[in-house]
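> Sharing a model prediction with you, sequence too.
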Amino acid sequence: MTTELCMLLWSVVLGLVQVALAATCSVGQRGLGWAASPRDEVKPPLNGIGGRLDRARANFLETFPLFAAAVLAAQLLQHHDATTVLGAQLYFWARLAYVPVYAAGIPYLRTLIWAASIVGIVLVLVALL
């Protein structure tokens, strides 16, 4: 398995962990009854660390399809070099760092880490040109 595919698989694991963290916080704030319900009742957004974890999860879900498409395109084209490896690693490690930094509420560092993950996606794409 290439490094890029390994980073893709670990990113899937990271996404599942983020879903679990956000869901746990949601149950903690809204209750198990709400989680098991059809959720017809509109609730206010999660607050505090729960809200930040939920927004980090949503942000991951915005970037992950782009990363997955770039990595899978590189694999399909059999393009594997130092740039695609760096891009995939940068994306994964930045997304991993993003979760605790966002949960802690550190604003500017969070944005820099997010930008690093975007650079990772761009590196994979640039290598394909």
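Cool, the structure landed. Residues are numbered from 1 along each chain as shown.
> C-alpha only now, for contacts and for neighbours.
OK.
> what sits against the residue lying closest to Val101 once chain neighbours are set aside?
Nearest non-adjacent residue to Val101, counting by Cα to Cα, 6 or more residues apart in numbering: Arg110, 5.8 Å away. Counting by Cα atoms under 8 Å, 6 or more residues apart in numbering, Arg110 makes contact with 98, 101-102.
> this is the comparison structure:
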Amino acid sequence: MLLMLSYLVSRQRLSKKVSLGDGGHKELAGVIRAHANFTEYVPLALVLILMTELSGQGVWQVHALGIALVLGRGLHAYGLSTHPGGKSFGRMSGTMLTWLVILIGSLNLIVWSFYRVGSA
């Protein structure tokens, strides 16, 4: 997904002949933000999913978080790329899904750590 977003930015930059920034083009600004937003949120979410897996919790939790993250990032990228600077269902629902992955992953690991300390 990151490579696709990178490609979309590069394609827009070439077509608009802009090497830095967005050159005032809304379409370019939208794909730049979709790419940047992906790189801002996905690493933390992936670390939380990895920690969930390494903690030995149920495989369904790892899969549920992963599916929600992929769906959320896909919706967000689509919404931001097709509605630059504006509100869209994809952008809002993608953001909410991503935040839920981070929130649920974090709370899950906090609760799990208290359970592990209590049983040790």
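In hand now; what should we look at? Here the structure is a predicted model, which is why all the values come from computation and not from measurement.
> care to give me the TM-score?
Superposed pair, TM-score by TM-score structural alignment, normalised by the length of the second structure: 0.74. Supporting alignment: 106 aligned residues with a Cα RMSD of 2.0 Å.
> on that earlier part again, for the contacts of Arg110 of the first structure, which one is nearest Val122 of the first structure?
Tyr98 (17.8 Å; Cα to Cα).
> so which helix or strand takes in the counterpart of that closest one in the second structure?
Using TM-score structural alignment, the partner of Tyr98 of the first structure in the second structure is His76. Using DSSP states H and E, His76 of the second structure sits in helix 59-82.
> Please report the distance of Leu123 of the first structure from Leu61 of the first structure.
Look at Leu123 of the first structure and Leu61 of the first structure: by Cα to Cα, to the nearest Å, they are 19 Å apart.
> who's more crowded, these two?
Leu123 (21 against 14; other Cα atoms under 10 Å).
> what sits against that one?
Leu123 of the first structure touches 83-84, 86-87, counting by Cα under 8 Å, 6+ apart.
> Out of the residues you listed, which end up buried?
83-84, 86-87 (16 or more other Cα atoms under 10 Å).
> follow-up on the earlier one: the helix holding His76 of the second structure vs the first structure, mean deviation?
Its match in the first structure and helix 59-82 of the second structure itself, once the structures are fitted together, sit a mean 1.7 Å apart by mean Cα distance after the TM-score superposition for the first structure.
> What of stretch 31-46 of the second structure?
Stretch 31-46 of the second structure sits 0.6 Å off on average (mean Cα distance after the TM-score superposition for the first structure).
> now that stretch, how far from the centre of its chain.
When C-alpha coordinates are averaged (Cα atoms, centre = their mean, to the nearest Å), stretch 31-46 of the second structure and its chain have centres 5 Å apart.
> hmm, back to that, neighbour count for the contacts of Arg110 of the first structure - can I get that in JSON lines?
Shown next, in JSON lines, are these (neighbours: other Cα atoms under 10 Å):
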{"residue": "Tyr98", "neighbour count": "24"}
{"residue": "Val101", "neighbour count": "19"}
{"residue": "Tyr102", "neighbour count": "21"}
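> For Trp93 of the first structure, grab the count of nearby residues.
For Trp93 of the first structure, using other Cα under 10 Å, the count is 17.
> ok, the nearest residue to it once chain neighbours are set aside - contacts?
The shortest distance from Trp93 of the first structure to any non-neighbouring residue, by Cα to Cα, 6+ apart, is to Ser117 (7.9 Å). Residues in contact with Ser117 of the first structure (Cα under 8 Å, 6+ apart) are 90-95.
> Translate Arg57 of the first structure into the numbering of the second structure.
Aligned partner of Arg57 of the first structure by TM-score structural alignment: His35.
> Please report the distance of that match from Leu3 of the second structure.
Counting by Cα to Cα, the gap from His35 of the second structure to Leu3 of the second structure is 9 Å.
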